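*Asks:* Take this sequence and fold it.
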Amino acid sequence: MLFVGLAANLPLAWLFIKDHKNLSPAKVVGVNLLVMQLLHILVAPFGIAIRFFRENDTLANGNYPSRVVEEGPYILVVTGCPMLLAVMCLERYGAVARPLVYLRARKWGYKIAVSAAVWTVTLIFILTTVRRGFEKIALPMSVLVLVLLMVMLYCLVGLAWSLGQQGPAHPSALPQKRRALKNVLLVIVQAVFAYLPVCFLPPLLASRREDRVWCNMVLAIFSSPYIGVCIGPMFYYAKFKQVLCGRGGGAGGCR
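*Replies:* Here you go, the predicted model:
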């Protein structure tokens, strides 16, 4: 999954680098999501190696930095990434369903503040996990993920309703609404598969069973959020298509 995530995010990094001179406030959250996903992809192998050597008694109990490297990548992908995805869904919803509110909230300051808040919450989860163990953050993390999924679902329903309310007075807004609805639908379908299982983690951990079925279920739930590293580029599918069509000599071959 790490290699798949890298293959999915490198084109997104190329897209942002290529268009860095025209970086708008709307792309700030996307850049933060890209950085968070790349951090996870690049640091996770070191965390896996640390855990492997410790479990095989070839490495002593980890100090604070090694614990951050070991636990940090997973917390990034299970808390930070879905928070940024939810913010991006809200942006798409606001752009087409609440344009006046969106225009007031699209300033650089708001985007930077939201991104800083997401990084702060993620860092708190990481430090709490390192100091007190994963069990201490399992319940608040699952509640956070459930709330974020509900926010994404609200955006999807709101966009669908807005699309249904489209009247003849604003025909030019119809393609924009359809693109936004398609983007949010793609994201939420993947987000449900990636993050919804996390909501069932606290009761499983509380049961403290040790049979094979329980272990396989816990392992599957822990593994599901790794799908999240591939979700971010879905928001920029239309932009990828536009760039590739431009390089191909026109939009005729991209319909």
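*Asks:* going forward, measure contacts between C-alpha atoms and count neighbours the same way
*Replies:* OK.
*Asks:* mind listing what's buried in the longest helix seen in the chain?
*Replies:* Longest helix of the chain, by residue count under DSSP state H: helix 135-164. By 16 or more other CA atoms under 10 Å, the buried positions in helix 135-164 come out as 137-139, 141-142, 144-146, 148-149, 151-153, 155-160, 162-163.
*Asks:* To check against the first, give me the structure of this:
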Amino acid sequence: MNFTTPEASTNSTTQSTASLESLDIFLYSIGFLFGLPIHSYVIWLTITGTGSGVASEFFNLNLSVCEIGNSLTGLISVLSVNFSSFLTLSYFLQGLAITGRPLFQCLMCVERYLAVVHPVTFLKYKPLRYRVICSSAAWIITLGSCLGCMIILMLSIMIYAWFFSLQFLLFLSIQLFCLVTVLRALKQSGPGERGRARKEANHVKRRAFYFILITTVNMVIIYVPLILAGFFDILMKHNMLLLWDPAVVCYVLAGFVPPVLFLHRTGKLFCLCFS
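*Replies:* Predicted structure coming up:
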């Protein structure tokens, strides 16, 4: 994800610009070299039926496809420094980062919310066709956001700050509501749980609780720094690199947590590490 614009560069010193470009290249390299193989592996495992199958992991599958696009965005952003023809494509692909990733993560959080809090509704809408419909709508919204980013970034960085900050705030609010509600539900004991059955149920709940807790903390780390940096730019009308640098680092590095959790859940994490 590239939050750096020509306007931001001209408002900084030569030393700061060089430092920022080095950080950008480092983050893009990390995103490309690690993100591309990890998410490709997740897609392969999902398609081949590892884990819960394609139907249950359909949103996760779409998220990984979106993340591969994000990984390629970094490479294209680096190429756009020397080849201006890649700049428009780089602007277009920003929609994958500011809309695609949070939107599919939001769908996954809503699905978990329904599965735990409203299981009857979840079983009613569990078939693959509902996930396909939701994912298709999400891709249409994401492509619309890509077009919007391409136009907005050519006009004003302040409008772009409003554009992604409000989206992140909206999606994060929905995700936190779903995840916190799920955490509260998992802490409660189910009716009629006794003896060994209760022990096994508590073990499953405990694992699910920690999984959701890690996901919740990860969402905060990904989006809150960028939201704060975006609104600070809007209020101060000035691009603060001291805020953007750690925010983008959090966004890139914390983005590896969901695929790692998926690989850990399917027992394939060490297969990736030693392959």
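*Asks:* So after superposing, what's the score?
*Replies:* Overlay of the two chains. TM-score (TM-score structural alignment, normalised by the length of structure 1): 0.77; 232 aligned residues with a CA RMSD of 2.9 Å.
*Asks:* which residues touch the residue nearest the centre of structure 1?
*Replies:* For structure 1, Cys81 is the residue whose C-alpha lies nearest the centre (CA atoms, centre = their mean; 3.1 Å). Contacts for Cys81 of structure 1 were tallied using CA atoms under 8 Å, 6 or more residues apart in numbering; they are Leu33, Met36, Gln37, Gly228, Val229.
*Asks:* Give me the subset of those residues lying in strands.
*Replies:* With strands taken from DSSP state E, there is no overlap with the contacts of Cys81 of structure 1.
*Asks:* what stretch of structure 2 does stretch 145-152 of structure 1 fall on?
*Replies:* Here stretch 145-152 of structure 1 aligns to structure 2 at residues 168-175, judged by TM-score structural alignment.
*Asks:* Against structure 1, what's the mean shift for that stretch, could you check?
*Replies:* Superposing on structure 1 places stretch 168-175 of structure 2 at an average distance of 1.8 Å from its equivalents, by mean CA distance after the TM-score superposition for structure 1.
*Asks:* hmm, who's touching that stretch?
*Replies:* The contact list for stretch 168-175 of structure 2, computed with CA under 8 Å, 6+ apart, reads Ile98, Pro102, Leu103, Gln105, Cys106, Cys109, Val110, Thr216, Met219, Val220, Tyr223, Ile227.
*Asks:* Could you see which of the contacts of Cys81 of structure 1 carry over to structure 2?
*Replies:* For these, the contacts that are reproduced in structure 2, applying both residues aligned by TM-score structural alignment, their matches' CA atoms under 8 Å, are Leu33, Met36, Gln37.
*Asks:* Quick check: the aligned residue for the last one in structure 2?
*Replies:* Think Gln37 of structure 1. Per TM-score structural alignment, Gln37 of structure 1 is aligned with Glu67.
*Asks:* ok now do its match, which residues does it touch?
*Replies:* Gly35, Leu36, His39, Leu96, Ala97, Arg101.
*Asks:* what span of structure 1 lines up against the helix or strand containing the last one?
*Replies:* Same thing as Arg101 of structure 2. Using DSSP states H and E, Arg101 of structure 2 maps to helix 101-117. Residues 81-97 of structure 1 are matched to helix 101-117 of structure 2 when aligned by TM-score structural alignment.
*Asks:* What about Ile227 of structure 1, how many residues nearby?
*Replies:* Around Ile227 of structure 1 sit 19 other residues, with neighbours defined as other CA atoms under 10 Å.
*Asks:* again, but for the one 5 residues further on
*Replies:* The burial metric for Gly232 of structure 1, expressed as a neighbour count using other CA under 10 Å, is 24.
*Asks:* What of the one 5 residues further on?
*Replies:* Close neighbours of Tyr237 of structure 1, defined as other CA under 10 Å, add up to 14.
*Asks:* swap in the one 3 residues further on?
*Replies:* Phe240 of structure 1 has 16 neighbouring residues, counting by other CA under 10 Å.
*Asks:* Nearest residue to it in space, please, no chain neighbours.
*Replies:* Leu15 (7.6 Å; CA to CA, 6 or more residues apart in numbering).
*Asks:* which other residues reach stretch 66-76 of structure 1?
*Replies:* So stretch 66-76 of structure 1 is contacted by 36-37, 39-41, 43-44, 46-48, 50-51, 122, 125-127, 129-130 (CA under 8 Å, 6+ apart).
*Asks:* could you redo the last one with a cut-off of 6 Å?
*Replies:* Residues outside stretch 66-76 of structure 1 that contact it (CA atoms under 6 Å, 6 or more residues apart in numbering) are His40, Ala44, Gly47, Ile126, Val130.
*Asks:* which among those residues gets closest to Phe240 of structure 1?
*Replies:* His40 (23.0 Å; CA to CA).
*Asks:* check contacts around that closest one.
*Replies:* His40 of structure 1 touches Pro73, counting by CA under 6 Å, 6+ apart.
*Asks:* Against Ser24 of structure 1, how distant is it?
*Replies:* 25 Å (CA to CA, to the nearest Å).
*Asks:* what does Leu174 of structure 1 give?
*Replies:* From Leu174 of structure 1 over to Ser24 of structure 1 (counting by CA to CA), the distance is 23 Å.
*Asks:* okay, these two: which has more neighbours?
*Replies:* Leu174 (17 against 12).
*Asks:* Over to that one. Which of the three states is it?
*Replies:* Secondary structure, DSSP: H, G, I helix; E, B strand; the rest coil: Leu174 of structure 1 is helix.
*Asks:* picking that back up, which one in structure 2 is aligned with the residue nearest to Phe240 of structure 1?
*Replies:* That one, Leu15 of structure 1, aligns with Leu45 by TM-score structural alignment.
*Asks:* so which strand or helix has its match?
*Replies:* Going by DSSP H and E, Leu45 of structure 2 is part of helix 36-47.
*Asks:* Now the very next helix or strand once past that helix: buried residues?
*Replies:* Going down the chain from helix 36-47 of structure 2, the next helix or strand is helix 53-56, by DSSP H and E. Neighbour counts over helix 53-56 of structure 2 (16+ other CA under 10 Å) mark Val54, Ala55, Ser56 as buried.
*Asks:* what does helix 53-56 of structure 2 rub up against?
*Replies:* Thr46, Ile47, Leu128.
*Asks:* For Lys199 of structure 2, state which of those is nearest.
*Replies:* Thr46 (30.4 Å).
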